[in-house]
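**Q** pasting the structure only:
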């Protein structure tokens, strides 16, 4: 069963409560998304680790309920 945008957003908001989150359904199937997550949690953290943090927030659903997720992560402007 695909993951809804609302469920994806809920997971991200729980893990990154201060985040600005933008989600786009790339294929209209609830299975392929692009997400942009801007959070202070990413300050000073490598891009690889930022993505690992997002995958951890999805609680093992990546590759199952969620087939593909194109990620763009960053700290807010002015944060390292």
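**A** Cool, got the structure. Not measured: the values here are computed from a predicted model.
**Q** Only C-alpha atoms from now on, for both contacts and neighbour counts.
**A** Will do.
**Q** In a helix, residue 9, correct?
**A** Yes: assessed by DSSP: H, G, I helix; E, B strand; the rest coil, residue 9 belongs to a helix.
**Q** who touches it in this structure?
**A** 21, 23 (Cα atoms under 8 Å, 6 or more residues apart in numbering).
**Q** Below is an additional structure, to be compared with the one above:
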């Protein structure tokens, strides 16, 4: 899955989010993502990560093999 597709899916689900991606293996299949979104305010880290995975729909385990997630509430 391309980085632009990952970013588009996350921003569509979390409008106003800032997404920073790193392709960990150079294969468009293993990514690290840092998502900064106001929607994370008041949510636990687990809830924040769940929001990111939900934004990607059913792509995990299919076209997207591995994703390291980091979430931040903007200040």
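**A** All right, it came through fine. Not measured: the values here are computed from a predicted model.
**Q** tm score of chain vs chain?
**A** TM-score of the superposed chains, computed with TM-score structural alignment, normalised by the length of the second structure, equals 0.96; 75 aligned residues with a Cα RMSD of 0.7 Å.
**Q** What count of nearby residues applies to residue 57 of the first structure?
**A** Residue 57 of the first structure is flanked by 19 other residues according to other Cα atoms under 10 Å.
**Q** Report the central residue of the second structure.
**A** For the second structure, the residue nearest the mean C-alpha position is residue 52 (4.6 Å; Cα atoms, centre = their mean).
**Q** any idea whether it is helix, strand or coil?
**A** On the three-state scheme (three-state DSSP), residue 52 of the second structure is labelled helix.
**Q** From residue 35 of the second structure, how far off is it?
**A** Applying Cα to Cα, to the nearest Å, the value for residue 52 of the second structure to residue 35 of the second structure is 8 Å.
**Q** what sits in contact with each of those two?
**A** With Cα under 8 Å, 6+ apart, residue 52 of the second structure and residue 35 have common neighbours residue 69.
**Q** Fine by me, we can end here.
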